[in-house]
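>>> Here's my sequence, what's the structure:
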Amino acid sequence: MVRTRSAAAALVDGGLVRINSERVEQVSRLVRPGDVLTIALDRNVRILKVAGFAERRGSATLARVLFEDLTPAVVPTPSDPPSAIREEGAGRPTKRERRDIDRLLGRDDFGD
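The predicted structure is shown next:
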């Protein structure tokens, strides 16, 4: 779920990892097949069931076989507005809008 061991340790230290609904206190906690991990990542919660282990480190593609993703699918509600759209004239002007304003006011490229 994270790229490095130190990032995983930071999640555990921050209290963002649970094994079988119990908060993990130590970074070196043992995990067994059948355990359910709950991990809070960037406003999302992932729920994973451990299916097995590999004898040595491998690719992410091979790792996907070793766990079952139990995270419920999030269905966006129609009442949620798209996050990247803003009303005309609202908020900070874009770079193109700032250049248009500069041209309108007769400013040169150096901000004089």
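
>>> CA atoms for contacts and neighbours, from now on please.
Will do.

>>> distance between the longest helix anywhere in the chain and the chain's centre?
Identified as the longest helix of the chain according to DSSP state H is helix 95-105. How far helix 95-105 lies from its chain's middle: 36 Å, per CA atoms, centre = their mean, to the nearest Å.

>>> Tell me the buried residues in the helix or strand containing Thr61?
Assigned by DSSP states H and E, Thr61 belongs to helix 60-63. Across helix 60-63, burial judged by 16 or more other CA atoms under 10 Å covers no residue at all.

>>> Give me the residue at the spatial middle of this protein.
Asp42 (3.7 Å; CA atoms, centre = their mean).

>>> if I pick the closest residue in space to Ala40 that isn't next to it in sequence, what's in contact with it?
In space, not counting the residues next to it along the chain, Ala40 is nearest to Leu16; the distance is 5.2 Å by CA to CA, 6 or more residues apart in numbering. If you count contacts by CA atoms under 8 Å, 6 or more residues apart in numbering, Leu16 has them with 23, 38-41.

>>> Which members of those are classed as buried?
Here, 16+ other CA under 10 Å leaves 38-40 buried among the contacts of Leu16.

>>> another one to check against the first:
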Amino acid sequence: MSPADGTPNTTETARVDAWTWAVRLFKTRSQAATSCRAGHVRVNGVPVKPAHQLRRGDEVRIREGGRERIVEVERIVNKRVGPPIAAQCLIDKSPPPPPPEVLAALPRRDRGAGRPTKRDRREIDRLLGRP
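Next comes the predicted model:
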């Protein structure tokens, strides 16, 4: 995208780490590249490296924080853009987050409590109905 007039970029492709950063799916480009290297970013169902070239119509799946974001590339940008323009560059197909009641019902351990003991694991298994 041209910074002066807001017109779309004439190039047909962009690096996956640069595009995900430009449309504000990641805070920094290095976070985007690290997620790609860790296998958390998939394009059309295939894990990709940061330098993978995206095209219009590609489906990008990002797994972060226990949630999966699914977006379709609508427009290619290489420079970081504002939120209103970023929203025009992708089609968000992500499932809605679970309701707060479901999240509250999930068992949680206190931060810093360490690994569950054998007794804790037995109680968890009993709660979940595992043999």
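
>>> just checking, what's the longest helix in structure 2?
Ranking each helix of structure 2 by length (DSSP H) puts helix 118-128 first.

>>> helices or strands next to that helix in the packing?
Contact here means 3 or more CA pairs under 8 Å, 6 or more residues apart in numbering; DSSP states H and E; on that basis helix 118-128 of structure 2 packs against no helix or strand.

>>> what do we get in structure 2 for Val74 of structure 1?
Superposed on structure 2 with TM-score structural alignment, Val74 of structure 1 falls opposite Pro97.

>>> How much space separates that match from Ile85 of structure 2?
24 Å (CA to CA, to the nearest Å).

>>> circling back to that earlier point, mind listing which of the contacts of Leu16 of structure 1 are in strands?
23, 38-41 (DSSP state E).

>>> can the residues you listed go into a markdown table with extra columns for distance to Arg32 of structure 1?
Converted to a markdown table, these look like this (distance: CA to CA, whole Å):
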| residue | distance to Arg32 of structure 1 |
| --- | --- |
| Arg23 | 16 |
| Thr38 | 14 |
| Ile39 | 16 |
| Ala40 | 20 |
| Leu41 | 22 |
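
>>> What is the nearest of those residues to Glu68 of structure 1?
Thr38 (12.1 Å; CA to CA).

>>> and that closest one, what pairs with it in structure 2?
By TM-score structural alignment, Thr38 of structure 1 lines up with Arg61.

>>> what separates the residue lying closest to its match once chain neighbours are set aside from Arg42 of structure 2, distance-wise?
Among residues not flanking Arg61 of structure 2 along the chain, Ile70 sits closest, at 4.6 Å (CA to CA, 6+ apart). Using CA to CA, one obtains 10 Å as the distance from Ile70 of structure 2 to Arg42 of structure 2.

>>> can you list residues touching both of the two?
With CA under 8 Å, 6+ apart as the test, Ile70 of structure 2 and Arg42 both reach 60-62.

>>> Serialize those residues to TSV and add fields for distance to Lys79 of structure 2.
Converted to TSV, those look like this (distance: CA to CA, whole Å):
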residue	distance to Lys79 of structure 2
Val60	18
Arg61	21
Ile62	20
